[in-house]
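S.K.: sequence? don't have it. structure:
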C-alpha cells in the first residue's frame, strides 16, 4: 500500500450540464474549463458530478444509449485521461458506460498515469432503472499515491452500507458524484442545507472518512437539482462551505488524507472499528468482493 502525498487540495465542481447529444461537447468543454480553473488554484484531486458530460434527464433507454461510451476506451474518457496526465492530477467523472448491450451509470477515476478504475452505481433512482443496469463491481477502493479513494454515486449515500464498506476497506476519502434532485418539500433547513448534505456529513462522521460530494445545479427537462455540494472532514463537519442550490461554484479543501487512518480512534476506550459488534453481525456485512483492510 502506498503512503499518501500530503497535503491534498480537493476541488469539488458544481455546475449545470444539459442532456442532448448536441450538447455533449459543450458540457465537456465547460467542465474541462472549470477543472483547469481548479488546477490553477492548486487542486490535485478534482471531483465532478454524476453524468457530468451527458446530462441526466434521459427520456428513454435509446437516448441514454446514444450518450454511452466504453470505459476506459471511449472518447470522453480519453479527454479526461489526457487532462489528468497533462496537469498531473487525479479526477473523478461520471458518465454513461456501455458494456455490450448493458448501460451503467459509472464513476471513473483517472490520474497522471491514466485510467485507475471505475465504479458502477449500485442503487438506481427512479426511472434510472428503465435504462441502467445495477452496478456489478461492488464497492472498490483504489490505492493511489495521494491516498485510498472510494467512489459512490448519488442515491448510494442513502444506503449506509455503501460508505461503511468503503471505510472497512481502508478508504481515506469517498468521492460521491451526484445529481441530487428536487423532491417534495421541505427541501432545505434554515441554514440552507438539504437532507443529502446531512447524509453526507453523517456518513463522514460515522465512518471517519473524508467525503467530497459534487452535485449539479439547474433544471433539465423539468427536473430540478439541489446543488448543496460540500467537502466533509473525518469528524463529519464540512471543511468547505456548503454550496448554494443555484450557483456554479468550485469548493476547495486542503487535507492530509493520512488523517483518516487514525481518525476512528477517538480515545483509549472509543475506537470505531474495534467497537463494532462483529460477534453479532458479519464484519463485512456479508460483502465478499473485496477484503477487509482496517485503518
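M.R.: Done, it's in. The model shown is predicted, which means the values in this text are computed figures rather than measured ones.
S.K.: every contact and neighbour count from this point should use C-alpha atoms.
M.R.: Fine.
S.K.: just the strands in the stretch 51-200 of the chain please.
M.R.: 90-99, 102-111, 114-120, 141-144, 147-153, 173-177 (DSSP state E, counting those that start in this stretch).
S.K.: grab the most central residue of this structure for me.
M.R.: residue 176 (2.0 Å; C-alpha atoms, centre = their mean).
S.K.: list the contacts of that residue.
M.R.: 49, 151, 152, 153, 154, 157, 211, 212, 213, 214 (C-alpha atoms under 8 Å, 6 or more residues apart in numbering).
S.K.: the second one and residue 174 touch, don't they?
M.R.: So the one you mean is residue 151. Yes. Using C-alpha atoms under 8 Å, residue 151 is in contact with residue 174, at 5.5 Å.
S.K.: which one's more surrounded, these two?
M.R.: With neighbours defined as other C-alpha atoms under 10 Å, residue 151 and residue 174 compare such that residue 151 has more, 30 against 24.
S.K.: residue contacts, that one?
M.R.: Residue 151 touches 107, 118, 119, 139, 140, 141, 174, 175, 176, 177, counting by C-alpha under 8 Å, 6+ apart.
S.K.: where's it relative to residue 254, distance?
M.R.: 19 Å (C-alpha to C-alpha, to the nearest Å).
S.K.: try residue 219
M.R.: 31 Å.
S.K.: and for residue 116?
M.R.: 22 Å.
S.K.: before we go on, here's another structure to hold up against the first:
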C-alpha cells in the first residue's frame, strides 16, 4: 500500500525541522547538495519531518521562462527528488520540499512530499506571486492532504497563506499539520521592528483551524530581491513553538509535537470548537470547491 493511502500514525510524536537556507539560482547541483547536507544535519538532531524552502532545487528569481524550465525537474524522478528520497529512506524521514516542477511543457511551483518509502505526492502552488505568473502555471491539483504514517500532512506555498480558504480546505479534510515551503519577501509596512506579517498569518491559521503550521523560509538576496527569513513552527493554539528564526542567517528550527493534538485540543470550551462551529447552513463545507476523490 502506498503511503498516500495510509492514514494511521505509527507514533504521534513528530520532530519537525524547518530548514532555513539560501538556494542560489543557476546552481541546481549545489542547491541539491546543500539541501541534502541540511537534511542530514536535521536527521542527526532527531528530525522525523524536514521542511525545505520554496523552489529549494532551483533558486527563485529567474531571468526567463527558459531558465526556469532548465532548472526544473519531474517530481518524484528528477535529481533533487531522487537525492531527497535516498535520504528519506536512509534516515526514516518525511520531507516536504519546494520544487520547480516540469510536467511536459508546463511548469509548476510545487512541493514534493517524500517518505521513507519514496515519493508520496505533489502540491502545486495555487496563488502565484508577481513574476511567477510569467513562468509557472497556477496549481491544478487542489489542496490534497497526504495521509502518511506520521500524520495527515497538507502543503501550501508562500503567497497561498494569504488566502484563509486554503488553510480551511486543508482543515476540513483532516490535516494535522500544514507545511509551508516559502520564499517570503518584504511586504508594505514591514519594518525590522515588526513581526513579519507572514508569521502573523501562520499563527492565525494554526489558531483558527487547530492544526500545526511549519513554515521554512529562505534567506539572502538573489538578483536584487531580498528575502526575510523568520521561519516559524506554530502549535495548534497558534503560538510559535520554534522561531521565528533569524532574518538573515541559515539555521534549522526544530520542535517535537504530538500531532494528535490537532484533534484532541480542538475544543476551546464546553460550547466552542472552530471547525464544528462553522455555519455550513450559510456556506458549504468546502467553500464551493470541487470535491476531489480521496478528500474525505
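M.R.: Everything's here; your move. Because the structure is predicted, anything quoted here is derived from the model rather than measured.
S.K.: and the TM-score between these chains?
M.R.: Aligned and superposed, the two chains score 0.95 in TM-score terms (TM-score structural alignment, normalised by the length of structure 1); 289 aligned residues with a C-alpha RMSD of 1.2 Å.
S.K.: ok so, going back, between the contacts of residue 176 of structure 1, which sits nearest residue 236 of structure 1?
M.R.: residue 211 (8.5 Å; C-alpha to C-alpha).
S.K.: where along structure 1 do the helices fall?
M.R.: 24-40, 61-66, 75-87, 161-168, 195-207, 259-262, 272-275 (DSSP state H).
S.K.: residue 18 of structure 1 is nearest to which of the ones you listed?
M.R.: helix 24-40 (7.0 Å).
S.K.: distance from that closest one to the middle of the chain?
M.R.: Centroid separation for helix 24-40 of structure 1 versus its chain: 17 Å, with C-alpha atoms, centre = their mean, to the nearest Å.
S.K.: show residues contacting it.
M.R.: 11, 13, 15, 17-18, 46, 52-54, 76, 87, 89, 250.
S.K.: try 6 Å
M.R.: 17, 53, 54 (C-alpha atoms under 6 Å, 6 or more residues apart in numbering).
S.K.: can you redo these as JSON lines with distance to residue 101 of structure 1 and neighbour count?
M.R.: JSON lines is the format used below for these (distance: C-alpha to C-alpha, whole Å; neighbours: other C-alpha atoms under 10 Å):
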{"residue": "17", "distance to residue 101 of structure 1": "25", "neighbour count": "26"}
{"residue": "53", "distance to residue 101 of structure 1": "21", "neighbour count": "30"}
{"residue": "54", "distance to residue 101 of structure 1": "19", "neighbour count": "27"}
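S.K.: quick revisit: and the strands of the stretch 51-200 of structure 1, which is most packed in?
M.R.: The highest average neighbour count among these, using mean count of other C-alpha atoms under 10 Å, belongs to strand 173-177 at a mean of 28.
S.K.: tilt between that strand and helix 195-207?
M.R.: With axes from the mean of the first three to the mean of the last three C-alpha atoms, to 10 degrees defining the directions, strand 173-177 of structure 1 sits at 160 degrees from helix 195-207.
S.K.: assess the claim that residue 179 of structure 1 and residue 215 are in contact.
M.R.: Yes. Using C-alpha atoms under 6 Å, residue 179 of structure 1 is in contact with residue 215, at 5.4 Å.
S.K.: dump the residue contacts of residue 116 of structure 1.
M.R.: Contacts of residue 116 of structure 1 (C-alpha under 6 Å, 6+ apart): 109, 110.
S.K.: and if we set it to 10 Å?
M.R.: 72, 81, 90, 91, 92, 108, 109, 110, 142, 143, 144 (C-alpha atoms under 10 Å, 6 or more residues apart in numbering).
S.K.: surely the third one meets residue 117?
M.R.: So the one you mean is residue 90 of structure 1. No. Contact criterion C-alpha atoms under 10 Å: residue 90 of structure 1 and residue 117 do not qualify, at 11.5 Å.
S.K.: what is in contact with the two at once?
M.R.: In contact with both residue 90 of structure 1 and residue 117: 109, 110, 111, using C-alpha under 10 Å, 6+ apart.
S.K.: please pull up the equivalent of residue 79 of structure 2 in structure 1.
M.R.: Using TM-score structural alignment, the equivalent of residue 79 of structure 2 in structure 1 is residue 75.
S.K.: just give the closest residue to that match, not the sequence neighbours.
M.R.: residue 69 (7.5 Å; C-alpha to C-alpha, 6 or more residues apart in numbering).
S.K.: relative to residue 46 of structure 1, how far out is the one you found?
M.R.: 21 Å.
S.K.: try residue 272 of structure 1
M.R.: 29 Å.
S.K.: higher neighbour count, these two?
M.R.: Taking neighbours as other C-alpha under 10 Å, residue 272 of structure 1 and residue 46 compare with residue 46 leading, 28 against 15.
S.K.: can you tell me which residues contact the counterpart of that one in structure 2?
M.R.: Mapped onto structure 2 by TM-score structural alignment, residue 46 of structure 1 lines up with residue 50. Going by C-alpha under 10 Å, 6+ apart, residue 50 of structure 2 touches 15-19, 38-40, 42-43, 88, 93-97, 114, 179, 214, 216, 252-254.
S.K.: again, but for residue 205 of structure 2
M.R.: 161-168, 171, 178, 199, 211-213, 234, 236-238.
S.K.: let's see 7 Å
M.R.: Residue 205 of structure 2 is in contact with residue 167, counting by C-alpha atoms under 7 Å, 6 or more residues apart in numbering.
S.K.: please pull up the equivalent of it in structure 1.
M.R.: Match for residue 205 of structure 2 (TM-score structural alignment): residue 203.
S.K.: ditto for residue 34 of structure 2
M.R.: Aligned partner of residue 34 of structure 2 by TM-score structural alignment: residue 30.
S.K.: now residue 65 of structure 2
M.R.: Residue 65 of structure 2 maps onto residue 61 in structure 1, by TM-score structural alignment.
S.K.: ok, how many other residues are close to its match?
M.R.: The burial count for residue 61 of structure 1: 16, using other C-alpha under 10 Å.
S.K.: which residues touch the closest residue to it other than its chain neighbours?
M.R.: Spatial nearest neighbour of residue 61 of structure 1, excluding adjacent residues (C-alpha to C-alpha, 6+ apart): residue 131 at 4.6 Å. By C-alpha under 7 Å, 6+ apart, the contact set of residue 131 of structure 1 is 60, 61, 64, 103.
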